[in-house]
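In: predicted model and sequence follow; I will ask about them next.
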Amino acid sequence: MGSDREEIFKKRKGKRKERKENNRKLAPYRYLIVCEGEKTEPNYFMGLRDKINSKYKQSIRVEQQIEIDIQGTGRNTNDLVRYVEEIVNRSPVYYGNVWVVFDKDDFTDNQFNSAIEQAKSKGYKVAWSNEAIELWFILHFEFLQSAINRDEYIKKLSQKFRDLGYGKYEKNIKNIFDILTECGSIDKAIDRAKKLLKMHGDVPASKMKPATTVYQLVEELLQYIKD
């Protein structure tokens, strides 16, 4: 009986070790994308995820962070980074690629820069926009270097969407990825975003307006669906 128990224990231990090793091997292809917004950013990345899964069935998970309240609550973008850390620590799987997605909006320069540095110090990558994700959307259609705010981004997008026959731009459009890539150019958006960063030079992210590093995440994911 004793030898049987030992044999069963060894088999279970071997299986656990095998699962752990497989988990580690899959890590480079497993993404965790945590967004500040509840719908706009997740909808965009879910659209990209669906394109990838339809071809490679890769495991890319988009986490929707509860919307961060910036109306005098004292919370800031660092809360999002802490939330990401909680997900990573409690997850039974290994994520080889952890991305945090957030906008500057009305956060102070210090809050914005601090959140970026905090995320990087933990090994996370940051897809930030100064001042909003809508800048990245606009770059699918045109190069924009004027330091306008989110409301003006939305006005420009609404006009573009009306011209295309989609009506007013809304933040919760589920097929936003398809609209932008079919009616605009994701490759040109990447090139335009790179051009903006280069124009700003070596200054803190809070001083780069307009600018976005969302293209870095998009470019990385596109490698799975481009030949």
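Out: Thanks, I have the structure now. Numbers count the residues shown, from 1 in each chain.
In: going forward, measure contacts and count neighbours with C-alpha atoms only.
Out: OK.
In: helix/strand/coil for residue 46?
Out: Secondary structure, DSSP: H, G, I helix; E, B strand; the rest coil: residue 46 is helix.
In: which helix or which strand is home to the closest residue to it other than its chain neighbours?
Out: Among residues not flanking residue 46 along the chain, residue 62 sits closest, at 6.7 Å (C-alpha to C-alpha, 6 or more residues apart in numbering). With elements taken from DSSP states H and E, the one containing residue 62 is strand 60-64.
In: for that strand, name the packing helices and strands.
Out: On a contact count with 3 or more C-alpha pairs under 8 Å, 6 or more residues apart in numbering; DSSP states H and E, strand 60-64 meets strand 31-35, helix 40-55.
In: included below, for side-by-side comparison, is a second structure:
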Amino acid sequence: MVQAEAAGFKVAYSNQAFEYWFILHFEDHKGGPMPRADYHNRINGYINPLGASYDGKGNKTVTSAFFDALDGFDTVKRETRIQLAVNRAGRIHGQCKKAGISPAKSESCTTVYQLIKRFLKYR
């Protein structure tokens, strides 16, 4: 990551795995350890009732039904799930930075929200 940034590239990471970003669309996780083995069941627990599924142990394909679930509206929070995930990830990332925790040690944390914020400008 240091080399990429030194070369002028921005880096989006998700530690322990990219699936953590998916979970933040549905769950207000506070950061800290979450076993990677739990990701698959957690994700499906949220998206199966919405008519989608995720094979996190196989090809890890994000189907259109899964994407629609991620892009949906949370009627309880009254926000889009993407905005909820952006806010949650930003808060957790800020906590990690404030505590001086390196990306390699910042479990669970993601900076994918920074990339998504850029994409949302063109929506």
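Out: Here it is on my side, so go on. Quantities reported herein were computed from a predicted structural model and do not represent experimental measurements.
In: returning to what we had before: out of the helices and strands packed on strand 60-64 of structure 1, which is the most enclosed?
Out: Most buried of those by mean neighbour count (mean count of other C-alpha atoms under 10 Å) is strand 31-35; its value is a mean of 24.
In: residues in structure 2 aligned with that strand?
Out: Counting by TM-score structural alignment, strand 31-35 of structure 1 pairs with no residue of structure 2.
In: thinking again about what came up before, flag every buried residue along the next helix or strand after the strand holding residue 62 of structure 1.
Out: Next helix or strand after strand 60-64 of structure 1 toward the C-terminus (DSSP H and E): helix 77-90. Buried residues in helix 77-90 of structure 1, counting neighbours by 16 or more other C-alpha atoms under 10 Å, are found at 77-78, 80-81, 84-85.
In: do the same with stretch 18-25 of structure 2
Out: Across stretch 18-25 of structure 2, burial judged by 16+ other C-alpha under 10 Å covers 19-25.
In: got the contact list for the longest helix along structure 2?
Out: Scanning structure 2 for the longest helix, with DSSP state H as the assignment, gives helix 81-98. For helix 81-98 of structure 2, the external contacting residues (C-alpha atoms under 8 Å, 6 or more residues apart in numbering) are 21-22, 24-26, 28-31, 70-74, 102, 106, 109-114, 116-117.
In: next secondary structure after that helix?
Out: Heading C-terminal from helix 81-98 of structure 2 (DSSP H and E), you reach strand 109-110.
In: show me what the helix or strand just after that next one is packed up against.
Out: Counting by DSSP H and E, the next helix or strand C-terminal to strand 109-110 of structure 2 is helix 112-120. When contacts are defined as 3+ C-alpha pairs under 8 Å, 6+ apart, helix 112-120 of structure 2 sits against helix 81-98.
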